[in-house]
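**Student:** Next come a sequence and a model predicted from it.
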Amino acid sequence: MAEKIVMKMDVANDNKKRKAMMAVSMLPGINFMSMDMKAKKMTVIGMVDPVMVVDKLRKRWNAHFISVGPKEEPKKAETKKEEPKKTDAKKEQPRKDSAEHIGQLVKLYQAYNPQLTTHYSVIVREEDPNSCVIG
């Protein structure tokens, strides 16, 4: 499960911010990164070890954990009452069996490309007069 890691860092300018984000982005498992320069907070979301993230940052910057926890799930909207849906005449027709449908698609593809990819050509050096063999 993805974790949300929030760290406080002492970063002075955009150049140092870019370098810090590049250092953290090299770690595997990161899905999202952002940095708030006013609050001096970096947020990392993903399947990554929080200790590795802070160790990577502490090599050059002063970094401390603020919070580590599960990624917040978006709140679901209240369930709405379902109204009876109007059905179209086209939708009421039963679908064909999936095997038949796939068979028809294969036949259409064979008509479009009759050779498929079952034929391969191999060039033999002895038959090609333009090839150069040093021996």
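**Tutor:** That came through fine. Predicted model, so just to flag it, every value in this text is computed and none were measured. Numbering: from 1, shown residues only.

**Student:** make it CA atoms for all contacts and neighbour counts henceforth
**Tutor:** Noted.

**Student:** which secondary structure element contains residue 51?
**Tutor:** With secondary structure defined by DSSP states H and E, residue 51 is part of helix 50-58.

**Student:** For this structure, just list every one of the strands.
**Tutor:** For the chain, strands defined by DSSP state E occupy the ranges 3-9, 30-36, 41-46, 63-70.

**Student:** Give me the angle between the last one and strand 3-9.
**Tutor:** What that stands for is strand 63-70. Put simply, strand 63-70 runs at 160 degrees to strand 3-9, going by axes from the mean of the first three to the mean of the last three CA atoms, to 10 degrees.

**Student:** Tell me which residues are up against strand 63-70.
**Tutor:** 1-10, 50, 54, 57 (CA atoms under 8 Å, 6 or more residues apart in numbering).

**Student:** Pull out the buried positions in stretch 43-62.
**Tutor:** Of the residues in stretch 43-62, 43-46, 48, 50, 53-54, 56-57 count as buried by neighbour count, 16 or more other CA atoms under 10 Å.

**Student:** could you pull out the helices for the chain?
**Tutor:** 14-25, 50-58, 89-92, 98-112 (DSSP state H).

**Student:** most tightly surrounded among those helices?
**Tutor:** Stretch with highest mean neighbour count among these: helix 50-58 (a mean of 16; mean count of other CA atoms under 10 Å).

**Student:** before we move on, back to that, so which pair among the buried residues of stretch 43-62 is furthest apart in space?
**Tutor:** Spatial extent of the buried residues of stretch 43-62 (CA to CA) is set by the pair 46 and 57 at 16.6 Å.

**Student:** before we go on, here's another structure to hold up against the first:
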Amino acid sequence: MKKLVVKLDLHDDRDRSKAMRVVSGFEGIGSLSMDPKDSKLTVSGDFDPVKVVNKLRKSWHTDIVSVGPAKEDDGKKDGGKKEEGKKDDQVANLVKAYQAYHSTPVTYYYVPQEETPDCVIC
């Protein structure tokens, strides 16, 4: 379970409802809540926060306030060690995804062609 808090630049109720509709289309969304006073959108569930933020940034200016695990009331301490290993793997995967991609430069060749001397117009 993850919790994502995003501040959006929303101007009216139409934008708010559109943002809620866009985010609710993702798989694994557990709950959505919008604070209209601060224009903060809170999303929790089992989802990919990168995809959600990228989708929101296509339409609105987006500031990420916080990303992290959702608070659980179970209080299980034994499962925490296994989850820490999973967190390290997830962080490593995110680092790999955000590494810069340096493409090789394209080489253009110019082949000069001589004009035919038999041309009357030239």
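**Tutor:** Received it, and whenever you're ready, just let me know what you need. What you are looking at is a predicted structure, and each value in this text was computed from that prediction instead of being measured.

**Student:** Report the TM-score for the pair.
**Tutor:** Here the TM-score for the pair of chains, by TM-score structural alignment, normalised by the length of structure 2, is 0.58; 75 aligned residues with a CA RMSD of 1.4 Å.

**Student:** Quick check on the contacts of strand 63-70 of structure 1: which are buried?
**Tutor:** For the contacts of strand 63-70 of structure 1, a burial check counting by 16+ other CA under 10 Å picks out 2-9, 50, 54, 57.

**Student:** related to what we said a few turns ago, next, format the helices of structure 1 as JSON lines and append distance to residue 34 of structure 1.
**Tutor:** Listed next are the helices of structure 1 as JSON lines, based on distance: least, CA to CA, whole Å:
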{"stretch": "helix 14-25", "distance to residue 34 of structure 1": "8"}
{"stretch": "helix 50-58", "distance to residue 34 of structure 1": "14"}
{"stretch": "helix 89-92", "distance to residue 34 of structure 1": "46"}
{"stretch": "helix 98-112", "distance to residue 34 of structure 1": "46"}
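
**Student:** contact partners of stretch 23-40 of structure 2?
**Tutor:** For stretch 23-40 of structure 2, contacts defined as CA under 8 Å, 6+ apart pick out 5-10, 20, 41-47, 52, 56.

**Student:** what do you get for stretch 74-84 of structure 2?
**Tutor:** For stretch 74-84 of structure 2, there are no external contacting residues (CA under 8 Å, 6+ apart).

**Student:** re earlier: mind giving me a markdown table with the buried ones among the contacts of strand 63-70 of structure 1 and columns for distance to residue 91 of structure 1?
**Tutor:** Formatted as a markdown table, those follow (distance: CA to CA, whole Å):
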| residue | distance to residue 91 of structure 1 |
| --- | --- |
| 2 | 40 |
| 3 | 43 |
| 4 | 44 |
| 5 | 48 |
| 6 | 50 |
| 7 | 53 |
| 8 | 56 |
| 9 | 58 |
| 50 | 51 |
| 54 | 56 |
| 57 | 57 |
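
**Student:** how far away is residue 19 of structure 2 from residue 33 of structure 2?
**Tutor:** The gap separating residue 19 of structure 2 from residue 33 of structure 2 is 11 Å, by CA to CA, to the nearest Å.

**Student:** Also residue 57 of structure 2?
**Tutor:** Relative to residue 33 of structure 2, residue 57 of structure 2 is positioned 18 Å away (CA to CA).

**Student:** any idea of the angle the longest helix belonging to structure 2 forms with helix 49-57?
**Tutor:** For structure 2, the helix with the greatest residue count under DSSP H is helix 79-97. Helix 79-97 of structure 2 and helix 49-57 are oriented at 50 degrees to each other (the same axes, to 10 degrees).

**Student:** which part of structure 1 lines up with helix 79-97 of structure 2?
**Tutor:** Under TM-score structural alignment, there is no match for helix 79-97 of structure 2 anywhere in structure 1.

**Student:** picking up where we left off before, what helices and strands are in contact with the helix holding residue 51 of structure 1?
**Tutor:** Identification of packing neighbours for helix 50-58 of structure 1 by 3 or more CA pairs under 8 Å, 6 or more residues apart in numbering; DSSP states H and E yields helix 14-25, strand 63-70.
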